[in-house]
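>>> what follows is a predicted protein model with its sequence.
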Amino acid sequence: MPSATNIDRTQSYPIIHARSAKKIGANEKAARNCAGNTMNRTIVEGKIVVCDNDYGNQAIQWKSEEVKRLGGTGVIVIDDKSMDLSYIDPSFLVTIVKPVDGLEIMSYINSTREPIAMIMPTRSRTGHELAPSIPSFSSRGPYLLTRSILKPDIAAPGVNILASWLIGDLNAAPQGKEPPLVNIESGTSMSCPHVSGIAARLKSENPSWSPAAIRSAIMTTAVQITNTGSHITTETGDKATPYDFGAGQVTIFGPSSPGLVYETNQIDYLNFLCYVGFTYDQIKRISTRIPQGFACPVQSSKGDISDINYPSISVSNFNGEESRRVSRTVTNVASRLIGEEDTVYNVSINAPKGLRVRVIPRSLHFKNIGDTLRYQVIFSSSTSTLKEDAFGSITWSNGMYRVRSPFVVTSKADI
């Protein structure tokens, strides 16, 4: 709980569920969620109130403000979606517990006539907590425009981040205190600066790299495991998939040494517009520089997007009766300083049960920095249809570098 408060930490306080304080005529679900003007002040006053969090889009901040307005001592919110306290007034006591812990609290409240709780002094927690995990507000896939490209690209830190703050914002300051220069913030707006900073560093280290090469280096060096060695999970504890984190959690130093990169060129982007249905004349209005002789591929469709030279692979409308083949091209960007011009990369495949994946060729022999080689991935099924989306990865390694590309294969038609 936040600790900037004058609450006596040596005594116990009555604890109730918000439903017990419901006003006559108020909506029960709204009252359970500590919504405004649904609880009785005389019942709430001096108590710790347990609130649910399954009613509309009511922010936890609003619940705490309502209980505080009615004279409550503190708030416990039962929620499996958000563990974020960054927007809460630090002068009021708020904690968030998962549903499994909420059941235990409710069991205690219902088992005694006068349930009580004690507010303990803040204690520092040592050791590692499980991290990272994907929060509820993270932008997830599949991509709304087409299932033939995997989104998101990457995950980055975005919960409870120390961030610069608007000077003079009195709402961010405890009563009687000066507004802070920094604040604890959460959101994809916090993830973006992490990736932007890494991209800026990569560009300064490699001025000739294109934006596509920088994106590739960030994606192919991402990690998919936590600090305890387990697989990254979602906020509910379920195993996260590429629809949750893309290629994985970004790393700080990995992108500086990717080994190989996937270059996505101008033709790839123009073809993408063709594949999603734009005509040549429409593309001319979007792009001011179109290579001479460019034309949209004949009889193209969204399914052709799978062949765009992206660091990840997504195949849609896979019926299992026919194999699907996609192509990728990689460029050797290893360092000349340690003699890595002549190197061989071998492939390893991680495929789920029911999906056969072949890569041709299985080895790529680069003789110089800047060499570009092509490979193909062939997907086929050992079952007639996939019952659910199939996730896996293809990794190229030369003993020093690991270049990982996630893939998803789905039987769902392209959006």
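Ah, there it is.
>>> going forward, measure contacts between C-alpha atoms and count neighbours the same way
OK.
>>> quick check: chain neighbours aside, which residue is closest to Ser306?
Distances taken as C-alpha to C-alpha, 6 or more residues apart in numbering place Ser148 nearest to Ser306, at 5.1 Å, with adjacent residues excluded.
>>> quick one: secondary structure of the one you found?
coil (DSSP: H, G, I helix; E, B strand; the rest coil).
>>> Ile308 is in contact with that one, correct?
No. Applying C-alpha atoms under 8 Å, one finds Ser148 not in contact with Ile308, separated by 9.5 Å.
>>> who's sitting farthest from the centroid in the chain?
Centroid-distance maximum for the chain: Arg113 at 43.6 Å, with C-alpha atoms, centre = their mean.
>>> check which residues of the one helix or strand Ser64 maps to are buried.
Taking DSSP states H and E as the criterion, Ser64 maps to helix 60-69. Using 16 or more other C-alpha atoms under 10 Å as the test for burial, helix 60-69 gives Ile60, Lys63, Ser64, Glu65, Glu66, Val67, Lys68.
>>> mind listing the strands for the stretch 1-150 of the chain?
12-17, 48-51, 74-78, 93-97, 116-118, 133-134 (DSSP state E, counting those that start in this stretch).
>>> in CSV, list these along with distance to Tyr143 and mean neighbour count.
Below are the strands of the stretch 1-150 of the chain laid out as CSV (distance: least, C-alpha to C-alpha, whole Å; neighbours: other C-alpha atoms under 10 Å):
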stretch, distance to Tyr143, mean neighbour count
strand 12-17, 40, 20
strand 48-51, 35, 28
strand 74-78, 31, 25
strand 93-97, 31, 20
strand 116-118, 46, 15
strand 133-134, 17, 25
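>>> this is the comparison structure:
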Amino acid sequence: MGSSSSSSASDDDSSHLQLLSSLFPSEEGERRFLLNSYNHALKGFSAMLTETEASVLSGCDEVVSVFPDPVLRLHTTRSWDFLEAADSDSRSSFPCEQKSVDVIIGIIDTVISASDARNCIPGSLDYTKVARKIVVCMNDEANVSRRIKKLVVEDAKAKGVIIIDGDQEETSPFDAGTFPFAETGATLGSQILHYINSTKNPSATILTATEMKGLRPAPVVASFSSRGPGGLTENILKPDIMAPGVAILAATVPKIEANYGAPGKKPSAFAIKSGTSMACPHVTGAMAFIKSLHPHWSFSAIKSSLITTASTSNNIGKTVSNTSDSPANPHQVGAGEIRPIKALDPGLVIETSTTDHLYFLCYKGYKQRTIRSLSGTGNFSCPAGGAAEELISSLNYPTISIGNLSRRDGPRKVKRVATNVGSESNATYVASVDAPAGLVVKVGPSKMVFRQGAETAAFKVFFDGRRAAKGYNFGHVSWFDGSHIVRIVFAVNVV
């Protein structure tokens, strides 16, 4: 299979048949046919080949990979084989000779555990007990969403629902509609449960939602945020940045169903939403805003400007916290929350080139021939040294992450190249370091001088973890020219 392109399906079929023709002698022309062609997400085809033919095909420059289509067998226990084995004459003494007919059997398992009902799992509630009452649901079961729990209670004809998240202090809106619901964190939830258990006839009122202006502290890292370290590699910081994604008034598909909108009125085309899907449009809008004022900037430069100018302070002047009210680290906030206005004038940017992205594939062990085929770069060559996960840290990225810094080894060096995009072509930037105790971080050179016609400058950062605490150490390197602060966050895992 190869890379996707803009060619037509018929062109793809022709090129695939041409590849097959090179494998078969003329007397075996009937074998030159495609079982299937794929031309959307990728370019490829399926055909009947021997192992030798598949090996020859995989050696073609335009082929990325050839792999067999596996035979999928039923994965289950051997209980039926076991039952037959218990009766050695079962096959020979089968009593019925007529053909069997299809039979559909429905099995209903009526066992409902207390945990299911506690978490408002579908099918777990006794409707006669919850009808016309406010139901309290725990959010201990990660496989069932809060919205599903709300719908379960709503279907049971309850008056409302309170969802208690025992693992979080801060909660976020997750749905819209007229059915009364509320969600609380661990502390308030514990108080609610204590009240319920302390009285014979507990009562409650769920008030209409109101707008809360000037909520403090804000921002707070949401419980659903996608956090680091990265699964594919720990040598690139995850996440890059954070953006507003909680309680966002967003366009939505109107729901024509009960409890979505006031009686007699059309359902709203807007709803309060929370999620990374709400944060993404904010970042996209910020990038479009910057691109409109800097049309010649690459998207990599815009990304760098957002990352190096991000803020780690909340609206009460303290470090951004997570839902447990602890200071958030770069594996939770990345470089911080975006500041689009500040990103219009970042001073310096660190651009990640196409070559950097291709080198990433080299360092992850992809073959050079495969990378050329995927990227359409026939003259690309992987750097000397072959696949080496730790080299990913030196790709030109506006943050630094080292997934494995051994105490036994010497200092680790990473390199970055900065581009001056400030209004002053003559500028001098001086470096400073904020690092945790024990982790020695040095920058060389400690001063970068930009002059007319010299828009780029390189620098190296050295990390020595011989006296650092084990685990991830976080900090940042900053470049300052008197008006711009270019902040490069780092995460270093000392082992």
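Cool, got the structure. Given the structure is predicted, the values throughout are model-derived calculations rather than measurements.
>>> if we can go back for a sec, what's the burial count for the counterpart of the residue nearest to Ser306 of the first structure in the second structure?
Residue pairing (TM-score structural alignment): Ser148 of the first structure is matched to Asn235 of the second structure. Asn235 of the second structure: 24 surrounding residues under other C-alpha atoms under 10 Å.
>>> so which of the buried residues of helix 60-69 of the first structure comes closest to Tyr345 of the first structure?
Ile60 (50.6 Å; C-alpha to C-alpha).
>>> post-alignment, the helix holding Ser64 of the first structure versus the second structure, mean distance?
For helix 60-69 of the first structure, the mean distance to aligned residues of the second structure following superposition is 2.3 Å (mean C-alpha distance after the TM-score superposition for the first structure).
>>> return the distance of that helix from the chain's centre.
How far helix 60-69 of the first structure lies from its chain's middle: 28 Å, per C-alpha atoms, centre = their mean, to the nearest Å.
>>> so that helix aligns onto which residues of the second structure?
Helix 60-69 of the first structure corresponds to residues 146-155 in the second structure, going by TM-score structural alignment.
>>> hang on, the earlier thing: pull the contacting residues for the match of Ser148 of the first structure.
Residues near Asn235 of the second structure by C-alpha atoms under 8 Å, 6 or more residues apart in numbering: Glu389, Glu390, Ile392, Ser393, Ile400, Ser401, Ile402, Gly403.
>>> now with 6 Å, please.
Going by C-alpha atoms under 6 Å, 6 or more residues apart in numbering, Asn235 of the second structure touches Ile392, Ser393, Ser401, Ile402, Gly403.
>>> same question, Ser304 of the second structure
Applying C-alpha under 6 Å, 6+ apart to Ser304 of the second structure gives the contacts Val349, Ile350, Pro398.
>>> any idea how far the first one is from Asn426 of the second structure?
Separation of Val349 of the second structure from Asn426 of the second structure (C-alpha to C-alpha, to the nearest Å) stands at 16 Å.
>>> of these two, who's got more company?
It is Val349, of Val349 of the second structure and Asn426, that has more neighbours when counted by other C-alpha under 10 Å, with 26 against 14.
>>> which residue lines up with Ser397 of the first structure in the second structure?
Per TM-score structural alignment, Ser397 of the first structure is aligned with Phe480.
>>> number of residues surrounding that match?
Based on other C-alpha under 10 Å, the number of other residues close to Phe480 of the second structure is 19.
>>> likewise Asp281 of the first structure?
The number of residues packed near Asp281 of the first structure is 8, by other C-alpha under 10 Å.
>>> what's in contact with stretch 186-205 of the first structure?
Everything outside stretch 186-205 of the first structure that qualifies as a contact, by C-alpha under 6 Å, 6+ apart, is Ala156, Pro157, Gly158, Val159, Asn160.
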